[in-house]
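Undergrad: Dropping a prediction and its sequence here:
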Amino acid sequence: MPETFHDFVVHRTPALSRTAYLLTGDHQLAEDLLQAALARTYRHWRRIRGGDPEAYVRRVMYHQQVSWWRRRRVAERLEAEPTDRVAADHTDSTALRMALTAALQQLTPRQRAVIVLRFYEDLTEARVAEVLGCSVGTVKRHGHDALRRLRLIAPDLVDGTPERSPR
């Protein structure tokens, strides 16, 4: 367990940054989200350092993202200028990543948080419920609704996954 806030930030920032990106879908917003969450965490470090500070940061990021989303319904989007350099062809992985990001953006903030925490961060339903401050049943409902919606809006993302047989 990290003894100082600095150690915690150094060791956990890469993983927390990936989660922030998946919650926002934008690198700059993800950096802002993580910075805001770490600032809040620092103010309460003495109280939370003995428990699970990473869960605290994830919860702060989730709540901050929902707060930002409520204030700003129109997403800012800056398009990069195309470069003239020839690079390795990452078309398939880039297309998949873009499709996944676009699909996640069409979910509600809570559904997106459940999907990110369950399947990207590989947390249990109980742990997701703890991080989001809700019941396990709520996590299951949001996860079910999110997966059903993802299958509708991005069926090409789930082509290789086995379908459940009807009961």
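TA: Alright, I've got the coordinates.
Undergrad: Please make it C-alpha for all contacts and neighbour counts, starting now.
TA: Fine.
Undergrad: Buried by neighbour count: which residues of the helix or strand hosting Phe8 qualify?
TA: Here Phe8, judged by DSSP states H and E, is contained in helix 5-24. Residues of helix 5-24 classed as buried by neighbour count (16 or more other Cα atoms under 10 Å): Thr13, Leu16, Ser17, Arg18, Thr19, Ala20, Tyr21, Leu22, Leu23, Thr24.
Undergrad: ok, residues contacting that helix?
TA: 2, 27, 29-31, 33-34, 38, 42, 45, 54, 58, 61-62, 65, 101, 104-105, 109, 112-113, 116-117, 121 (Cα atoms under 8 Å, 6 or more residues apart in numbering).
Undergrad: Helices - which of those residues land there?
TA: Among those, the members found in helices (DSSP state H) are 27, 29-31, 33-34, 38, 42, 45, 54, 58, 61-62, 65, 101, 104-105, 109, 112-113.
Undergrad: Narrow those residues to just the buried residues.
TA: Buried by 16+ other Cα under 10 Å: 29-31, 33-34, 38, 42, 54, 58, 61-62, 65, 101, 104, 109, 112-113, out of those.
Undergrad: can you redo the buried residues of helix 5-24 as TSV with distance to Leu157?
TA: As requested, the buried residues of helix 5-24 are arranged in TSV below (distance: Cα to Cα, whole Å):
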residue	distance to Leu157
Thr13	28
Leu16	24
Ser17	23
Arg18	20
Thr19	20
Ala20	21
Tyr21	19
Leu22	16
Leu23	18
Thr24	20
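Undergrad: take the one below as the second:
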Amino acid sequence: MSAWSRLLDTLVRERGPALFGYAYVLTGDKDRAEDLLQDALVRTFRSGRALGSLDSAHAYVKRAITTAFIDSGRREAARPKRDGVDILDRPGVAVSPDPSGRVDDAVDLRAALLSLAPRERACVVLRYLEDLPVAHVASTLGLAEGTVKRYLSDGVARLRAAAPGVEFTEVETVGVHTHSGGSR
């Protein structure tokens, strides 16, 4: 068994559930999340490239999931539509509000997340669910920090309107480094 196939086996065994959970939060659909994870694993390991450690392989697959998700959103936006409805509509993608009005905050949040554009959703998931700082979200998605802040602002505004019971507090801080000793 080659080194990359051992790494793939270990990654799927130890980190597979976390990677699936990440894909599920992005897609909101079990089948689409499984497909997204499978595609990301194939893209990552098909060349047999050396990825080094389990952590670097995990990060690479997670990045591939994010990229594939955003790309799929672009493809869906480019599909032909008839009377505003996607001709190739897939079940489970459209979100309809619950008429009873007694839906959990978690269900409201899920539906609200599914209504966001792919990049907004990726930014919100990475920032608030993965608890990454804005700079790391920007680095992960290959965007400028200002662009990420704009996506976060727009996404959170939509989420607050759709799920008013869910709290989104911005707690980003800047580290302060102190130096002991005299001035230089």
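TA: In hand now; what should we look at? Model, not experiment: these values are computed from the prediction.
Undergrad: Can you pull the TM-score for these?
TA: The TM-score (TM-score structural alignment, normalised by the length of structure 1) is 0.75; 147 aligned residues with a Cα RMSD of 2.7 Å.
Undergrad: Quick one: average offset of the helix holding Phe8 of structure 1 versus structure 2, please.
TA: Relative to the matching residues in structure 2, helix 5-24 of structure 1 has an average distance of 1.0 Å after the fit, by mean Cα distance after the TM-score superposition for structure 1.
Undergrad: corresponding residues in structure 2 for that helix?
TA: Mapped onto structure 2 with TM-score structural alignment as the criterion, helix 5-24 of structure 1 occupies residues 8-27.
Undergrad: try stretch 131-146 of structure 1
TA: On structure 2, the counterpart of stretch 131-146 of structure 1 by TM-score structural alignment is residues 140-155.
Undergrad: For the matching stretch, buried residues please.
TA: Taking 16+ other Cα under 10 Å as the basis for neighbour counts, the residues of stretch 140-155 of structure 2 that come out buried are Thr140, Leu141, Val148, Lys149, Tyr151, Leu152, Gly155.
Undergrad: what does Arg77 of structure 1 align to in structure 2?
TA: Residue pairing (TM-score structural alignment): Arg77 of structure 1 is matched to Pro91 of structure 2.
Undergrad: Nearest the middle, which residue of structure 2 would you pick?
TA: Most central in structure 2 under Cα atoms, centre = their mean is Ala122, positioned 3.7 Å from the mean C-alpha point.
Undergrad: What is the neighbour count of the counterpart of Val114 of structure 1 in structure 2?
TA: The alignment partner of Val114 of structure 1 in structure 2, by TM-score structural alignment, is Cys123. Neighbourhood size, Cys123 of structure 2 [other Cα atoms under 10 Å]: 27.
Undergrad: cool, Val57 of structure 1 as well?
TA: Neighbours of Val57 of structure 1 using other Cα under 10 Å come to 21.
Undergrad: Now do the residue nearest to it when sequence neighbours are not counted against Arg151 of structure 1, distance only.
TA: What sits nearest to Val57 of structure 1 in space, not counting adjacent residues and going by Cα to Cα, 6 or more residues apart in numbering, is Ala37, at 5.8 Å. Noted for Ala37 of structure 1: a distance of 32 Å to Arg151 of structure 1, by Cα to Cα, to the nearest Å.
Undergrad: swap in His11 of structure 1?
TA: 35 Å.
Undergrad: And Arg70 of structure 1, by the same measure?
TA: Arg70 of structure 1 sits 26 Å away from Arg151 of structure 1 when distances are taken as Cα to Cα.
Undergrad: higher neighbour count, those two?
TA: For Arg70 of structure 1 versus Arg151, the count of surrounding residues by other Cα under 10 Å is larger for Arg151: 15 against 11.
Undergrad: my read: that one touches Glu163, true?
TA: No. The criterion here is Cα atoms under 8 Å, and Arg151 of structure 1 misses it with Glu163 at 10.8 Å.
Undergrad: Distance from the match of stretch 131-146 of structure 1 to the middle of the chain?
TA: Here the centre of stretch 140-155 of structure 2 is set off from its chain's centre by 13 Å, with Cα atoms, centre = their mean, to the nearest Å.
Undergrad: same thing with stretch 55-66 of structure 2?
TA: How far stretch 55-66 of structure 2 lies from its chain's middle: 11 Å, per Cα atoms, centre = their mean.
Undergrad: cool, stretch 155-163 of structure 2 as well?
TA: A distance of 17 Å separates the C-alpha centroid of stretch 155-163 of structure 2 from that of its chain, computed with Cα atoms, centre = their mean.
Undergrad: Which of the residues in that stretch are classified as buried?
TA: For stretch 155-163 of structure 2, the neighbour count (16+ other Cα under 10 Å) marks Gly155, Val156, Arg158, Leu159, Ala162, Ala163 as buried.
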